[in-house]
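> got a predicted model here, sequence first, then my questions.
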Amino acid sequence: MSDAISPREFRAADGTADWRVVGDGARAWFDTGDFATGAALVAAIGRAAEELEHHPDLDLRYAGLAVRLVSHDLGDISRRDLELARRISQAASELGVRADPSRVQSIQIAIDAVDVAAVRAFWQAVLGYEPRDEADLEDARAVGPNVWIQQIEARRPERNTIHIDVYVGRDRIEERIAAALAAGGRIVRDADAPEWWTLADPEGNEVDLAPWRDDSEWSA
């Protein structure tokens, strides 16, 4: 029986205030302050992960630790991720480490293509990525952003066909849009808001800015 959990259920559960469900799982950022404290938190997370037999992706930097939780057998989040999220937040609290949800985001590169297979083959070769699902490419090391290749009917010489998808916390979306507009950007499309906004920089290069995932984007 699947233990899949929706983003809404994850958000509503106790002990998840540190976390945001974005484009590629549940993520948190912990301000460790120094490398030794970060290493101690990594060790505590390692013990919890072994006890639960469920393992996160960790990115330790000098003064912070990024954590991503996803159940690879489901391709989405599960109750295993929920329990591990609680344990990680508890371990951070015991070490005096605070989470900063405003730092959480995930990034994906999106490419519009008429011939998806041909375009996918090129980017797989040049990036050294591996295929995932029908039109996805992913870094086998789980370091670089995923690449999503989406079908279009005809080439669009009037618009660029590569854009970036940026997922941030729903509580940060308005702040991020305002910052982009203040930096000279413009909103190209908001018909799909509040699920996502398409913005462009001063020269027309586009980005889709989306808040953390809603249940409409989740499937068990």
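Cool, got the structure. Numbers count the residues shown, from 1 in each chain.

> contacts and neighbour counts: CA atoms only from here.
Will do.

> next one: D76 from A117, what distance?
Separation of D76 from A117 (C-alpha to C-alpha, to the nearest Å): 25 Å.

> next one: A180
For A180, the distance to A117 (C-alpha to C-alpha) stands at 33 Å.

> give me the more crowded residue out of these two.
Ranked by neighbour count (other C-alpha atoms under 10 Å), A180 and A117 place A180 first, with 16 against 13.

> moving C-terminal of the helix or strand hosting the more buried one, what's the next helix or strand?
Assigned by DSSP states H and E, A180 belongs to helix 173-182. Sequence-wise, the next helix or strand downstream of helix 173-182 (DSSP H and E) is strand 186-189.

> how about the helices of this protein, start to end?
Listed in chain order, the helices of the chain (DSSP state H) span residues 7-12, 35-52, 79-94, 116-127, 173-182.

> check which residues of the second one are buried.
For helix 35-52, the neighbour count (16 or more other C-alpha atoms under 10 Å) marks T37, G38, A39, L41, V42, A44, I45, G46, A48, A49 as buried.

> any buried residues in the helix holding A180, and which?
Applying 16+ other C-alpha under 10 Å to helix 173-182 flags I173, I177, A180 as buried.

> closest to T32 out of these?
Among the buried residues of helix 173-182, I173 lies closest to T32 (C-alpha to C-alpha), at 24.8 Å.

> so the closest one touches R213, yeah?
No - with contact defined as C-alpha atoms under 8 Å, I173 does not reach R213; the gap is 12.0 Å.

> centroid-nearest residue for the chain?
S106 (3.0 Å; C-alpha atoms, centre = their mean).

> next, the contact list for that residue, please.
V22, G23, D24, P145, V166, Y167, V168 (C-alpha atoms under 8 Å, 6 or more residues apart in numbering).

> A further structure is provided below for comparison with the first:
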Amino acid sequence: MSDDSEVLTSTQVAERAPRDWREVDGMLRTRLKVKDYAAALDLVNRIAKAADEADHHPDIDLRYNWVGLRLVSHDVGGLSPRDLELAGAISRIAADVGAEAVPEVTTSMTIGIDTADAARIRPFWTALTGHGEAKGDADSLPSPDGQMPEIWFQESEAREGRNRIHLDVYVPHDQAQARVDTVVAAGGRLVTDEFAPSWWVLADADGNEACVCTWQPR
């Protein structure tokens, strides 16, 4: 019997998760495509019933012809066996109604701000965006409702020719290299792959940097 309080490693999640789910930025995610809004709503209702039965509830994004899903066990601070179990149940529901799983399109984004003094600028960003400080983590401002990117502060002195704010785009680990290649083909420049496959640093033609990130270790 699995221990529902166990926090799984990303490697364990990759090995055990249903094939139509991916870990992205610490959450198990997928997207399910259907024919129209009525079908999407019906799928959500079926998933809600299974979630109530499991007493474990995913974040659900209902759109015209797709449903986005995110799973994490907040009480244990990570992904647990019950996330994998509910993901499997949702996959079976999706198969029953003919929904198409497209987990490769799931992404997450954070905004990184380089600063030598996070305490000095943090009040500005909380006032501007409505983000609140994370408990026990002064370097992060989580989204107040899960709809906006997390903001985090990276200790760094100003460097000539480098932007102070950058995007970290989290993608499924099996899509990362393709995303990097697409960015380079679109006029980007690979600044470094020293930290791959955990993250690649890229820049646009003006030198603005961004990172493509995965759960994988360096």
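Structure's in. What do you need? Everything numeric here is computed off the predicted structure, so don't read it as measured data.

> quick TM-score on the pair, please.
Superposed pair, TM-score by TM-score structural alignment, normalised by the length of structure 2: 0.92. Supporting alignment: 213 aligned residues with a C-alpha RMSD of 1.6 Å.

> picking up where we left off before, in a markdown table, list the helices of structure 1 along with distance to P157 of structure 1.
Output for these, formatted as a markdown table (distance: least, C-alpha to C-alpha, whole Å):
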| stretch | distance to P157 of structure 1 |
| --- | --- |
| helix 7-12 | 37 |
| helix 35-52 | 48 |
| helix 79-94 | 43 |
| helix 116-127 | 16 |
| helix 173-182 | 25 |
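
> make JSON lines out of the buried residues of helix 35-52 of structure 1 and add distance to G15 of structure 1.
Below are the buried residues of helix 35-52 of structure 1 laid out as JSON lines (distance: C-alpha to C-alpha, whole Å):
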{"residue": "T37", "distance to G15 of structure 1": "22"}
{"residue": "G38", "distance to G15 of structure 1": "21"}
{"residue": "A39", "distance to G15 of structure 1": "22"}
{"residue": "L41", "distance to G15 of structure 1": "17"}
{"residue": "V42", "distance to G15 of structure 1": "19"}
{"residue": "A44", "distance to G15 of structure 1": "17"}
{"residue": "I45", "distance to G15 of structure 1": "16"}
{"residue": "G46", "distance to G15 of structure 1": "19"}
{"residue": "A48", "distance to G15 of structure 1": "15"}
{"residue": "A49", "distance to G15 of structure 1": "17"}
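
> between the two ends of stretch 22-35 of structure 2, what distance do you get?
End to end - C-alpha to C-alpha - stretch 22-35 of structure 2 spans 23 Å.

> against I173 of structure 1, how distant is the residue nearest to the centre of structure 1?
13 Å.

> what's the answer for I111 of structure 1, then?
23 Å.

> V116 of structure 1 now?
For V116 of structure 1 relative to I173 of structure 1 (C-alpha to C-alpha), the value is 31 Å.

> before we move on, what about T16 of structure 1?
The gap separating T16 of structure 1 from I173 of structure 1 is 19 Å, by C-alpha to C-alpha.

> same deal with A121 of structure 1?
Taken as C-alpha to C-alpha, the span from A121 of structure 1 to I173 of structure 1 is 34 Å.

> number of nearby residues for the aligned partner of P123 of structure 2 in structure 1?
Matched across to structure 1, P123 of structure 2 falls on A121, judged by TM-score structural alignment. By other C-alpha under 10 Å, 14 other residues sit near A121 of structure 1.

> can you redo the contacts of S106 of structure 1 as TSV with neighbour count?
Shown next, in TSV, are these (neighbours: other C-alpha atoms under 10 Å):
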residue	neighbour count
V22	24
G23	21
D24	21
P145	16
V166	19
Y167	25
V168	24
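
> which of the residues you listed does structure 2 keep?
Compared against structure 2 with both residues aligned by TM-score structural alignment, their matches' C-alpha atoms under 8 Å, the contacts of S106 of structure 1 retain V22, G23, P145, V166, Y167, V168.

> what do we get in structure 2 for the second one?
Aligned by TM-score structural alignment, G23 of structure 1 pairs with D25 of structure 2.

> wait, L84 of structure 2 touches A14, no?
No - counting by C-alpha under 8 Å, L84 of structure 2 does not reach A14; the two are 10.3 Å apart.

> now for S216 of structure 1: which residues touch it?
Per C-alpha under 8 Å, 6+ apart, neighbours of S216 of structure 1: none.
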